[in-house]
Each structure stands twice: as structure tokens, then as C-alpha cells.
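1. Please find the sequence and the predicted model below.
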Amino acid sequence: MDASLVRRVLMPVTAAVCAVALFGGCTGSPKESASPQSAAPKAANDLEADYQKVIRNVLPSVVQIQAGDSIGSGVVYDDKGHVVTNAHVVGAEKSFNVTVATGELELTAQLVSSYPDQELAVIKLDKVPQGLKAARLGDSSKVEVGQIVLAMGTPLGLSSSVTQGIVSAVGRTVSEGEGGGGTGATISNMVQTSAAINPGNSGGALVNLDSELIGIPTLEAVDPGLGGVAPGIGFAIPVSTVKSIADQIIKDGRVTHSGRAALGITARTVLDDSYQPSGVAVVSVAKGGPAQQAGIRPGDIITKLGSTEITSVMSLAEALASASPGEKVAVTYLRGGEEGRVEVTLGEA
């Protein structure tokens, strides 16, 4: 997805406050002995009870984070006071005010590390309150389109808010613009959801009906025609990525294995005679890196990665986000006006 179509969902402290409502509904198959009229209310009541149970289980693990003049959300990761959130929530700040779901206790926290390339960060509470509850992590491989999900966080400054929807798609690769505090990250395997994701939801929890965290809400889609939010299209970082990055930050204080494929080049977008993006020019290659080992040189213009057309640095980043370190891929390029093709074993960013 083009960077212009998504934006981060961080909430300025001074933003206006709106009401957020929780909706739900379902149809059920009646038992033989029950009439359709009696079975439908029972199914709705059962689903309502499921929602309420999930909220009771998960909401104590969701916190509000104030970073400078902005508000976002976070999820308690363990009983040692680590909280995972989005990199754009913490921004350039090092210290934070954290409010627990009940709103009765405000705590302070310090940055452990931020990893903008994957839009994740970990902060640590200065004092761990009694009864702090870590979220239960789900399994990304079991997330399916059509699953009912709840998004929890601080949308529009309203702490401990919950919205409901379904998993609309999985495996999305989404790019975020750098303007207005965005990190410019290109993130693969994102979970798309219809649950309302509003400014302030960033870093919160996307959970299933088993009370398991399946993603961290991060981006909302923007209507390219109208420029406003595209309702019902939000994106969450999958829990598998959250766990990989958070575990490394907690253990080593930084990310040592990104899991992100790389060519080992610096590059710029090339425009054609009509001023349209038409490829990626290699500015430099890392010594001993994948591109150099395959014979790619500065000045080459990359036009394809595998079967994917490459027209810009952003399209190259999105193609690489869908690949894995160690994977072999064909790179098509122009050199002196002549087309060439080499096989590259991708490295790690």
C-alpha cells in the first residue's frame, strides 16, 4: 500500500474528545427445540457475555502513555513492568507518564529501546504496581479472516475504550509516511481489521475472543480522494513480530536480528521523461553485502525484484518486506541502457 494511504494513529493531548461506542451482533443456529425467535436473543446474549469476559481479562493489561504532548496506548508485556507500544508513540522522548486502565494510578516509565523500522518500542515502569497483569499472547499463524476481534486503547484521549470488528485480511504489507512524526516504516504481515482504529489507539491491543493479543494497532487507512480516514480499514502489527522484537529489546537493549531482508545498498528513486517513478538507482553498495557479492554496482538501476516491478525506493522496501533473509531472488537492472539479471541471496537489515 502506498505511504500516502495510511497514517499512524497517535493522539495529540490537545485533540477534541469524542464518544466511542461498543457495538456487537450475531446470528445463531437455533436448537431443534427452540424457535428462531427465542434462539436469536440467546445467541446475542452469549456473544455479549463473550465480549464482556474478554474486556475484563484484557483491559487491565492496556495502558495509556503520555509522551511529551502526545497520547498513545501500550500493552503490559510481562510482570517486570515492560510495556510494548509503537515507536511513533514514544517518538524522541525518553521518559513517560503511564496510566493504568482503571485510571486510578499514574506511573512513570523510561524508554528501553525503540525500533522505528518495525514501528515498535519497549518502555519500563519505574515502579511495578501490585497486581500488574501482562497480556496473554496469541498465535499469529492461527489468525484468520472473519475472526471477531476487539481493539482496546485510548482513542481520542478516551482511556480504556473498546471497539469491535473482524479480521478483514492478513499478510498485508503497509508503508507509513514520515511526515507528522511517522517513522516511514514498511511493515509486512500486518493484520487488517474493521475494528475502529482512531488517533490514540496506537500501541494498544487487538485481541481475539480467547482474550489473546494478536496484534498492536498502528495505522489507519486514509481515503486518497478525500484525504480523510477510510472507515473500517485499520492495521495492526502481528503478535509474532511484536514478540520477536520485544524479546530482543528486553534481553539485549536493542534489536540484534531484525528478520528483515536487505540488498545491502543505498538507493534513490529514478524518474522517467514524464517525471514518473521508473526504477531505483543504486547509490552505493555495502562492502561484502548481498548486492556487491552478486555483482550489482553503483549506478545500476533496479527495475524488478523477482517478478515484482520496482519503480521507487518505497516499492523496493515493500518488496523486501515480503521476503526473508537468506532467500534467493532475481534482481533485474539496467546498466548503461542494457538490461541485466543476477541472483542475489538476501541479507538482513
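-> Arrived safely.

2. contacts and neighbour counts: CA atoms only from here.
-> Will do.

3. Go through stretch 250-268 and flag the buried ones.
-> Residues 250, 254-255, 258-265, 267 are the ones in stretch 250-268 that count as buried (16 or more other C-alpha atoms under 10 Å).

4. how distant is that stretch from the center of its chain?
-> Its chain's average C-alpha position is 17 Å from that of stretch 250-268, according to C-alpha atoms, centre = their mean, to the nearest Å.

5. Ok, stretch 83-96 next?
-> The answer for stretch 83-96 is 14 Å, by C-alpha atoms, centre = their mean.

6. just stretch 168-180 next, same as before
-> Taking C-alpha atoms, centre = their mean, the mean C-alpha location of stretch 168-180 is offset from the chain mean by 7 Å.

7. And for stretch 224-231?
-> 19 Å.

8. Skip the chain neighbours and tell me the closest residue to residue 336.
-> Excluding the flanking residues, the one nearest residue 336 by C-alpha to C-alpha, 6 or more residues apart in numbering is residue 300, at 8.0 Å.

9. show me what contacts that neighbour?
-> Contacts for residue 300 (C-alpha atoms under 8 Å, 6 or more residues apart in numbering) come out as 281-282, 333-336.

10. That one and residue 323, how far apart?
-> 21 Å (C-alpha to C-alpha, to the nearest Å).

11. Below is structure B, check it against A:
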Amino acid sequence: METTRARALRLLGPLAVLVLVGGCSGGGSSGAREASSTQAAQAVVQKSGSDLQSDYQRVIKDVLPSVVQIQAAGDLGSGVVYDDKGHIVTNAHVVGDGKTFKVTTAHSQDTLSARLVYAYPEQDLAVIKLDEVPSGLRAAEFGDSSKVQVGQITLAMGSPLGLSSSVTQGIVSATGRTVSEGSGSGATIANMVQTSAAINPGNSGGALVDLNSKVIGIPTLAAVDPSFGNSAAPGIGFAIPASMVRTVADQIIKSGKVTDSGRTALGITGRTVVNDSLQPAGVAVVDVKSGGAADKAGIEPGDVITGLGDTDITTIASLTEALAAQNPGDRTSVTFTRNGSATKADVTLGEQ
């Protein structure tokens, strides 16, 4: 798509110049030249629009058969066929506590049965497996998240509000977002892809696709606007990047669980504490994992964490988001109070 549009713009530039030059020249043929140039420019624009429409239709034809609807304990979501063995990747909040599910493919009303392989709420991902793999089931192709660029066109495919095989269109609005889910799994997820493609209830677990027919993310949630009663904020949706999806799904399929999360951990159990004005003031350490990062740094139960590196920590959510921006093995500092005195300790972050 970017190549197509760029090509159109390169063509339109010289044509626009021709129109201006024609309009400035004298002679009775100037009107004819101007009309001819205008018609040529319009033809380029029409061809560009036609090419874009063809791109959309091609991508939908390629990918939509790999997007399924998942019925789980009264809830409805979407999933993406991961391989030809019947594995389907979706969100952990779609499967919930369920163990068995009903699955409907894009081109059939027949209901297929599936079972849970493993759910990983920390990254809001899960893998389920069809009990019987129907003929013609097509696995989606997952792209490289590191190559996703702001401005590229995306299509979101899924079952919003129960409307199966629905497609919405937008662009990549931003990359590298760290987002905390206010409901569902409650996970804090780093490096999410932000998109303007409409993400509605039921889209969760579906596919965010580029114009190369590759899945670049799993739509997971839409932003809400607190000023309007936490209603959905139009055009602000988030998807788990494809590279993380592959990392988690491959481990689940191979080992039945996540063995290497890549998620950073401090190795504590904590709770938000408030000050005398009832404002969040830090994270009280309730328990310290033996041998974990905090334990090795000398942090103890009863300490109140107020900073991680250069980031102020006031709540559990802010600590989780700060950790999500780090990598296991990173060295940083933890600021905390103990018996009313501020202390700072160097820490090598561990893995969740």
C-alpha cells in the first residue's frame, strides 16, 4: 500500500506542474493541454484508488479464512488459526476460566469443538486446539513486529459484537505503547501496536493485518474515555505485537506452558499505599521472592518502593508499567523508604 500510494504521489507531482505550466502559456491550445493534463491526473487518482481497493480485497481473501469466532462460557471473542494442526491463538481474557470452547470458521456455520492448551494472563494470550481439524483450514502468516511503522494501513478482522467475519480499516497510530488492562486479565503489556482501526467487544483475539496479508498483532482492547463514563474512545485500539504472540504461542505448543516469558520482574508481592492525604504514595512490599531481584538487592517486607530508576512509583500499576519498559537482566536502581528513611539500592532485574 505504501509503495502504491508513493508511486501515485510521484506521478501526481509532475502532472500538477504540467497543469500549472499549461495554464501560464499562451495560445489557443492551452485549454486543451490543461484539460488533457487534468484528465490524466484524475486517471492516476482513480487507478490509485482502484489499486488500494484491490489490495484490501486481496488481503481479506487471504487472511479472513484464518480468523475464527470463539464461544466461551457465554462470552464471545475471536481467534487466529496458528498452524495446520488446529492450534488457535487468542486472548486469555477471551477464554477466561474455560477449558472447552465452540469455534466457528469464517466460511462455515458448523460449530467445531476445541479445548484449552494453556492460558497466559500475564501477556493476555492463550492457545486452544480444535478437537478435529477440518479440511481446508488455513493458518495465518505472522509478520515481524519490529518492521511495523506508524502510518501503514491495517485491517482488523474478527467478530465485533458477535458479527462474525467483520473487517475494519485504519492505520498504525503508534508503536511501543505500554498499556495496562483495566479489566479482563488485568495485564500490563509492553510494545503494543496502537491502531485507528475500530476495535470493539468481540474483536479481542482476532487479527490486525497489514497489506502484505501478514498478522502484525492480536487486537486486545480499546481505550476508554473517563470523561464520558469510561465509554470507548473511538479510533484508539491496541494489539499485542506479532513477535510476542509467536514467542508465547510457540512455547505453549511445544511445552504446554510459557517457559521463557521475556517479562521483567522485581520478585516482590506488593500493594499500593496512600499518604495522609489519601493519595497513592508508593508500593509496600508484602513478600519478597527468595533469590529474586529484590531479595538480592536487600529489599525487605515492609519497605515502600517509591522509584524505579528515574520513574516515580506511586501505585502497583505504575510499578508494573515501569517494569514492562525494562528487560530481564537490566541494571537499575530502586528507591524505597524503610522506617521513614529513604534508601536506594542497585538491582539487576529478573524474569517473571
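-> Received it, and whenever you're ready, just let me know what you need. Only a predicted model underlies this, so the values are computations on that prediction, with no experimental measurement involved.

12. Trace the residue nearest to residue 336 of the first structure over to the second structure, please.
-> Matched by TM-score structural alignment, residue 300 of the first structure corresponds to residue 303 in the second structure.

13. Of the buried residues of stretch 250-268 of the first structure, which is the nearest to residue 7 of the first structure?
-> Closest approach between these and residue 7 of the first structure, by C-alpha to C-alpha: residue 260, at 21.6 Å.

14. Roughly how far does the aligned partner of that closest one in the second structure sit from residue 352 of the second structure?
-> Taking TM-score structural alignment, the alignment pairs residue 260 of the first structure with residue 263 from the second structure. In this view, residue 263 of the second structure and residue 352 of the second structure are 5 Å apart by C-alpha to C-alpha.

15. thinking again about what came up before, buried only: go through the contacts of residue 300 of the first structure for me.
-> Counted by 16+ other C-alpha under 10 Å, the contacts of residue 300 of the first structure give 281-282, 333-334 as buried.

16. wait, which of these is closest to residue 32 of the first structure?
-> residue 333 (65.9 Å).

17. where's the closest one, which helix or strand?
-> Residue 333 of the first structure belongs to strand 328-335 when elements are defined using DSSP states H and E.

18. I'd like to know which of the buried residues of stretch 250-268 of the first structure are part of strands.
-> Counted as lying in strands by DSSP state E, out of those, are 261-262, 265, 267.

19. got a list of what the corresponding residue of the first structure for residue 331 of the second structure touches?
-> In the first structure, the residue paired with residue 331 of the second structure is residue 328, using TM-score structural alignment. Counting by C-alpha under 8 Å, 6+ apart, residue 328 of the first structure makes contact with 343-346.

20. circling back: and the strand holding residue 333 of the first structure, how far from the second structure on average?
-> When the second structure is superposed, strand 328-335 of the first structure averages 0.8 Å from its matched positions, counting by mean C-alpha distance after the TM-score superposition for the first structure.

21. average gap between the helix or strand following that strand and the second structure?
-> Using DSSP H and E, the helix or strand that follows strand 328-335 of the first structure in sequence is strand 338-345. Mean deviation of strand 338-345 of the first structure relative to the second structure after superposition (mean C-alpha distance after the TM-score superposition for the first structure): 0.8 Å.
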